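*Asks:* Fold the following.
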Amino acid sequence: MSGFSFTLDATCGKARTGRISTPRGEIRTPAFMPVGTAGTVKAMLPDSVAATGADILLGNTYHLMLRPGAERVARLGGLHAFMNWDRPILTDSGGFQVMSLSDLRKLTEDGVTFKSHIDGSRHMFSPEKSMEIQKLLGSDIVMAFDECPALPAPRDRIEASMRLSMRWAQRSRDAFGDRPGHALFGIQQGGLEPDLRAESAKALKAIGFDGYAVGGLAVGEGQEAMFACLDTACDMLPEDRPRYLMGVGKPDDIVGAVARGIDMMDCVLPSRSGRTGQAWTRRGQVNLRNARHADDPRPLDEACTCPACRSYSRAYLHHVVRSGEMIAGMLLTWHNLHYYQELMAGIRAAVAAGTFAGFEAGFHAARAEGDIPPR
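*Replies:* Predicted structure coming up:
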């Protein structure tokens, strides 16, 4: 595809590092995509998100379609100009939000009719409508429209859903058309059933996409089951295309997914945790609401160079979290995103050096130590 390409630079076991090239810039893989649901990464300025090391953001088709409206975003220059982000953007298809947020959802072969969670207005999503909305938004990477059942679910439900998603994948491909500089990713489904995952991958490869996502995971099945699925699911997808695990996740989810061949991930966790007083560090998760931090003059993480760690104490962070001050969410979100991007940079360097297994062991060893002792 003109203007979009994927280069695989190195592998270490199943772990990979490479580059996705787009007209709006290069995406270093493995890549973590901060989530800008409604045209903003909550509590962050776009320049601040870029400063953490993010090469690409995720925007949400469902939320942006409902408010402010895709047509309005298009009139105002597209999502990049609208939210002041000049790097690549990936938009999801809206299918997951329709499943998880909407009331009175009605599923047919044509698509999904649903009521808005905002005002109760009725809308219809189909593969063609999803492609139209994502084109209006102007995203660089577009996701095919799919249906994603929550797990656990009966096999016959998963099988029917996967086959419907594959028919919708073909319709998404047809509706996407020829858009140089923009990419379309297909989404593998099939729950935790290896044979259904294989059938889905075969169907997607026959259609042909610029990248391939592993969908339908991180929806209640647990990490052990997710990793067991990824052990085989990644191998079913083309080696010369990016592999994207949707909606993941915690740092140990990310490291485990990379070890199994994943190149891209996204999750609301760093920003959502930051707004609730939770920080992610090399030693695991830290709850700044805890009274143990009230008199602690030390930084959250002495090795971290983000503004929260460079300029503020644990005592101050504890104070603003407990006081409900806006700066608490701002500082902790910045820290969390910085930590996630630092983790991705470490992963990329380790894969390139052929030392990923040692990196993975060190990652788990540091987390096992737990947070620094109280003062």
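*Asks:* C-alpha only now, for contacts and for neighbours.
*Replies:* OK.
*Asks:* mind listing what Arg19 touches?
*Replies:* Phe6, Thr7, Leu8, Asp9, Glu26, Ile27, Arg28, Thr29 (C-alpha atoms under 8 Å, 6 or more residues apart in numbering).
*Asks:* Give the helix, strand or coil label for Cys148.
*Replies:* coil (DSSP: H, G, I helix; E, B strand; the rest coil).
*Asks:* Could you pull up the residues touching it?
*Replies:* Here Cys148 is in contact with Gly95, Phe96, Met99, Ser161, Gln189, Gly215, Gly216 (criterion: C-alpha under 8 Å, 6+ apart).
*Asks:* Now render the contacts of Arg19 as TSV, adding neighbour count and secondary structure.
*Replies:* Converted to TSV, these look like this (neighbours: other C-alpha atoms under 10 Å; DSSP: H, G, I helix; E, B strand; the rest coil):
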residue	neighbour count	secondary structure
Phe6	19	strand
Thr7	15	strand
Leu8	15	strand
Asp9	12	strand
Glu26	17	strand
Ile27	21	strand
Arg28	23	strand
Thr29	27	strand
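*Asks:* now the residue most central in space within the chain, what's its secondary structure?
*Replies:* For the chain, the residue nearest the mean C-alpha position is Asp266 (1.2 Å; C-alpha atoms, centre = their mean). For Asp266, the assignment made with three-state DSSP gives strand.
*Asks:* these two touch, right, it and Pro30?
*Replies:* No: assessed by C-alpha atoms under 8 Å, Asp266 is found out of contact with Pro30, at 11.0 Å.
*Asks:* what's the following helix or strand after the top helix by length along the chain?
*Replies:* For the chain, the helix that runs over the most residues, judged by DSSP state H, is helix 326-353. Along the chain past helix 326-353, the next helix or strand (assigned with DSSP states H and E) turns out to be helix 356-369.
*Asks:* Before we compare anything, build this one as well:
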Amino acid sequence: MAALTFELQASGLQGSKARAGKIRTDHGEILTPIFMPVGTVGSVKAVTQQQLKQDINAQIILGNTYHLYLRPGIEVLEAAGGLHRFNGWDRPILTDSGGYQVFSLAANRKIKEEGVMFQSHIDGSRHLFTPEYVMDIQRAIGADIIMAFDECPPYPSDYSYARKSMDLTHRWLNRCFEQLARTEDKYGYTQNLFPIVQGSTYKDLRKASCEFVAEKNAVGNAIGGLSVGEPEEMMYEFTELCAENLPADKPRYLMGVGTPWNILEGIDRGIDMFDCVMPTRNGRNGMLFTTQGLVNIRNKKWAADFSPIDPGLPNEMSQYYTKAYLRHLFVADEILGLQLASIQNLSFYLWLVTTARGHILAGDFSSWKQEMIPILKQRL
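*Replies:* Here you go, the predicted structure:
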């Protein structure tokens, strides 16, 4: 067993803050920048683990503490030997602490110093998440990277609330570290804690939170509380501010972001890790991300278009099936359509960050990004 390490391989080329690196975990290496498919309940929707590896080339996936705690439950996961053995995924896993999900239940939860009392969205049963318990749950799930329990304030938040929320998050972070020090890694491999920066959209709070987090000297750090409704330019501004105030020798994870152009802009500002439900959620609704632009596959214009789903994507599925066939599957309400669209979008996202990495290493990321973003935004 060895703690997570990060090797910075390239940065600061062509005037960009984009970085290429390598994260090492006990379940394998992760080449950054990286996009992490979201498998909320231990499953990336409509996609098998084999497809994630062979077709999509995902290097790490996410699980969610809140949802896995409720279903299948910690007892089942422990009996299985952790989530890796339960779902058959043998590469790295990151677990979100469940803070965002708990705090989204605004009408059914109560925040206090101890933690958060909430009602299950499934059956209304009441549960208490404390920082200590959330660490224990994530230990039991068995993720390689576990996230601190934090409060994610809504946008907009007034300064007083944002400050109070940030201070609570910091106190909870101390308790997370203390609980991990009292407990041992499970299942024979290292579990690594990432703190989360908060502070809403106030520069002084964000800087203070970055400084508090940096002092913990964790193996990696996350930026939370963005992509929650604020304008894109504000998200970019605060992403850059946080990246500048977090350690350069540790991976930086921007949580819950976002569109392909959001990801490229984040990379340009020094972010290494991303996740978002957008590729699979949009795919299930017929919206495809492609190397040529955005495709609404339900549109009648594709009914007799027998070109590949995405001729520019080096993926067998994207080359094998046609737009006309995929549209037919959606119109006929066939489950296969949801699966193919999800694979297309996830394959595209992984292609995007892999290609970005290549351009970072080649030293021409900035010029490539400027050419790529207008293409990604155009509607075909």
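*Asks:* that older thread, top of the contacts of Cys148 of structure 1 by number of neighbours, please.
*Replies:* The most crowded member of the contacts of Cys148 of structure 1 is Gln189, carrying 30 neighbours; neighbours defined as other C-alpha atoms under 10 Å.
*Asks:* Aligned to that residue, what sits in structure 2?
*Replies:* Gln189 of structure 1 is assigned Gln198 in structure 2 as its aligned equivalent, the criterion being TM-score structural alignment.
*Asks:* I'd like to know how many residues surround the closest residue to Tyr202 of structure 2 other than its chain neighbours.
*Replies:* Taking C-alpha to C-alpha, 6 or more residues apart in numbering, and ignoring the residues beside it in sequence, Tyr202 of structure 2 has Tyr159 as its nearest neighbour in space, at 7.4 Å. Tyr159 of structure 2: 14 surrounding residues under other C-alpha under 10 Å.
*Asks:* Alignment lookup: Tyr159 of structure 2 to structure 1.
*Replies:* Residue correspondence to structure 1 (TM-score structural alignment): Tyr159 of structure 2 is matched to Arg155.
*Asks:* so where do the strands sit in the stretch 101-250 of structure 1?
*Replies:* Chain-ordered strands for the stretch 101-250 of structure 1, with DSSP state E, counting those that start in this stretch as the definition, fall at 103-107, 112-115, 122-125, 141-143, 183-188, 211-214, 243-245.
*Asks:* Map Tyr316 of structure 1 across to structure 2 for me.
*Replies:* Under the alignment (TM-score structural alignment), Tyr316 of structure 1 pairs with Tyr325 of structure 2.
*Asks:* Same question for its match, what's its three-state structure.
*Replies:* helix.
*Asks:* Contacts only, for it.
*Replies:* Ala303, Phe306.
*Asks:* so how far is Asp333 of structure 2 from it?
*Replies:* Tyr325 of structure 2 sits 12 Å away from Asp333 of structure 2, going by C-alpha to C-alpha, to the nearest Å.
*Asks:* Now which residue in structure 1 aligns to Phe289 of structure 2?
*Replies:* When structure 1 is aligned by TM-score structural alignment, the residue opposite Phe289 of structure 2 is Trp280.
*Asks:* Sorry, wrong one. I was asking about Gly73 of structure 2.
*Replies:* With TM-score structural alignment as the criterion, Gly73 of structure 2 lines up with Gly69 in structure 1.
*Asks:* how far away is its match from Asp253 of structure 1?
*Replies:* Computed as C-alpha to C-alpha, the Gly69 of structure 1 to Asp253 of structure 1 distance reads 34 Å.
*Asks:* Equivalent analysis for Val351 of structure 1, please.
*Replies:* As for Val351 of structure 1, its distance to Asp253 of structure 1 is 17 Å (criterion: C-alpha to C-alpha).
*Asks:* what do you get for Ala70 of structure 1?
*Replies:* Plainly put, Ala70 of structure 1 is 33 Å away from Asp253 of structure 1 if you go by C-alpha to C-alpha.
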